[in-house]
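>>> I would like the atomic coordinates for the input below:
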Amino acid sequence: MNFESLYKLFVMNDSTTFNRIYNEKFNSQSTIKFDIYINEQQSFFTYDKYIMALVSNIRNIDNRINEIFSNLPPIAIDQYMRKSLIDEIEYTNEIEGVISTRKDINDLINEIEKKINTRNRFEGIVNKYVLLTEEQLDFKDSFDIRKLYDEMLYNEIRLEDEKNLPDGKIFRKETVHIYKTGEKIIHNGIMPESKIIEYMNKALYILNDQSIDILIRVSLFHYYFGYIHPFYDGNGRINRFISSYILSKHFNEVIGFRLSMTIKENLTQYLEAFSHTNDSRNKADISTFVYEFLDLIYKSYQKTEIYALEKSQILKKYEMILEKITPIFETHKNIDAIHQLLFILIQCSIFGDFGLTKAKLCKILKKGNTKVTEFLGVLKKHNLCTEIQSGKYHYYQANLEELDKLDNQVI
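Take a look at the predicted model:
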């Protein structure tokens, strides 16, 4: 037996039985009531054994992933984080129908890391995700949400359609509708702006209430933000970023870069979690959404664990191959540096997307451009290095197929 929402129980029971179940749940000692009303009913959350099992499972798998990552070299972790960062930005845009290519995102990350003002429409959102694990953000009141919006999406939305920019004191002053695949209206953002501000401040209070488990808080706030819908455009991306940011501060950083991909892969579950919780038959029980959102976080962790374990095994394989083929460089006086460079490029190929630029390789190896160019030349001579051009950038990776061939040749 799994978690059963009031939305489902309404359909499964007669009205007398359902009302008894609702009253028992609403008045339970395990229930927290909030001063936010959904369909004119007071919203609440109940600590349920299935929800708490998910919380426990998430914490356990987080510990396992930390253990896996502790045994990976720094370049492998950096490359995986970079790949995950690109995934997160690509998918959070795609969910909203905004097209952004992986190549463009990767190049833009390079520009931001060099502190170059690009004037790119996605600079705001990419910059925020780049700083996800470094920047300290406070979400205390509605002004903090507006500040994040201005830094992250204002310029992009201004370029797309100025009419979608906030026109109230902080948020929107007119109504906004949420449609199902361009068809019927499935939700109206709350009105007027004074109520938006009031409810947003209350939702932020819940987000910062340390008496509630952080996983529950993040889930509750994610729902309330979507229900309030404070902006004309960009609500989903702002909401997912806040959840990613909070999760990255309390758990393994990578989970903050995997949320949107998991939501995109399970979009029906995500949207139904909102629609079922919004439904009047659910009686404003936010536990419905919390369970589904936690399940999505757990699924994200499961995929991350499987991926990390698989890639770790692949890395061990190529470490052994590297040791076997090192003699082919023995005539070169910088054999150790070339060995180190190839190991770095192997990590890029296994864990990353594009590889590393020569400038970054110079920094990692603590060698000048001339030396690194020389070392790359040696690897290219043996067809062990590939060069990928993306815009003005050139990225380098190891040629794993050639390494496999050499492995088969070495006795």
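>>> switch to C-alpha atoms for all contacts and neighbour counts from now on
OK.
>>> Report the buried residues of the longest strand belonging to the chain.
Longest strand in the chain, counting residues (DSSP state E): strand 31-38. Within strand 31-38, the residues that count as buried by 16 or more other Cα atoms under 10 Å are Thr31, Ile36, Ile38.
>>> and the next element down the chain from that strand?
strand 41-46 (DSSP states H and E).
>>> Show me what that next one is packed against.
helix 15-26, strand 31-38, helix 287-325 (3 or more Cα pairs under 8 Å, 6 or more residues apart in numbering; DSSP states H and E).
>>> For the comparison step, fold the sequence that follows:
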Amino acid sequence: MYRYQGTFYLVKSYFRLLNGDFPRIETIIDIRKIYDQLYRDFILEDNRPDGAFFRSRQLEVDFGGQGVKMTLPADEDDLENKIDHWLDFISDKNIPYLIKGSAAFGTFMDLSPFYQGNGLTARYIFSAYLTRKLDPLTGLNFSRQLLKNHESYSNSLQEFIDRRNFAEGSFWSDRYYL
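Here you go, the predicted model:
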């Protein structure tokens, strides 16, 4: 039952994009609304956010299931502060939109504000962004291609979130967090 309902809300959310109904992301509340819209009645109680908006406990993440585990801190106030900086970053009109969208996607995954569903939430937000900026085919195909090329996606994500990387994406996102 949970999987069927979850798929229904996910398809409904992507269908809205085709109709030009793009989510506004200006506050922490907007991010939580998107998460709730995607996962309504789908996430089991143990995995639901237990803080005001996000997770409040430590989270161990294994990006790509390759045994490279990261422990993300449990400080919800710090997480909210970083999400506020992320919101400033995605609102900066001086950054080229593809660089900004890609860096925002990777940074959201790095922050992982929820216990479960960070990848789907980030993919949906980036798909909505690409649909608005480019076209529906590109935006809607993005999430599918990531899943289809999961190993390459996981490797790229691990490289992006590596603080020793100093690549272009790290530069753009880190200037908002330092």
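>>> Please state their TM-score.
Once superposed, the chains reach a TM-score of 0.84 (TM-score structural alignment, normalised by the length of structure 2), with 169 aligned residues with a Cα RMSD of 2.3 Å.
>>> Could I get the full set of strands for structure 2?
59-62, 69-72.
>>> so what's the aligned partner of Ile214 of structure 1 in structure 2 up against?
Under the alignment (TM-score structural alignment), Ile214 of structure 1 maps onto Tyr97 of structure 2. Contacts of Tyr97 of structure 2 were listed using Cα atoms under 8 Å, 6 or more residues apart in numbering, and they are Lys133.
>>> Of the strands of structure 2, flag the one that's most buried.
Ranked by mean neighbour count, the strands of structure 2 are led by strand 59-62 with a mean of 15 (mean count of other Cα atoms under 10 Å).
>>> ok, Glu67 of structure 1 to Asn252 of structure 1 distance?
From Glu67 of structure 1 across to Asn252 of structure 1, the span is 10 Å (Cα to Cα, to the nearest Å).
>>> Which one of these two is surrounded by more residues?
Neighbours per residue (other Cα atoms under 10 Å) separate Glu67 of structure 1 from Asn252, with Asn252 holding more: 16 against 11.
>>> Next, work out how far apart that one and Thr262 of structure 1 are.
From Asn252 of structure 1 to Thr262 of structure 1 the distance is 16 Å (Cα to Cα).
>>> In structure 2, what residue corresponds to Phe122 of structure 1?
Going residue by residue (TM-score structural alignment), Phe122 of structure 1 aligns to Thr7.
>>> oh sorry, the question was meant for Lys163 of structure 1
Using TM-score structural alignment, Lys163 of structure 1 pairs with Asp46 in structure 2.
>>> What residues does that match make contact with?
No contacts exist for Asp46 of structure 2 under Cα under 8 Å, 6+ apart.
>>> what range in structure 2 matches stretch 371-390 of structure 1?
Counting by TM-score structural alignment, stretch 371-390 of structure 1 corresponds to no residue in structure 2.
>>> how far is that stretch from where the chain is centred?
33 Å (Cα atoms, centre = their mean, to the nearest Å).
>>> Check stretch 71-89 of structure 2 too.
13 Å.
>>> is it true that Thr288 of structure 1 touches Thr277?
Yes. The pair Thr288 of structure 1 / Thr277 is scored as a contact, 5.9 Å apart, by Cα atoms under 8 Å.
>>> Contacts made by stretch 58-71 of structure 1 with the rest, please.
Ile77, Phe251, Asn252, Ile297, Tyr298, Tyr301, Gln302, Thr304, Glu305, Ala308, Leu309.
>>> one step back: wait, what's in contact with the match of Phe122 of structure 1?
Contacts of Thr7 of structure 2 (Cα under 8 Å, 6+ apart): none.
>>> what does Phe375 of structure 1 give?
Ala337, Ile338, Leu341.
>>> Can you add neighbour count and give these back as JSON lines?
Below are the contacts of Phe375 of structure 1 laid out as JSON lines (neighbours: other Cα atoms under 10 Å):
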{"residue": "Ala337", "neighbour count": "16"}
{"residue": "Ile338", "neighbour count": "21"}
{"residue": "Leu341", "neighbour count": "22"}
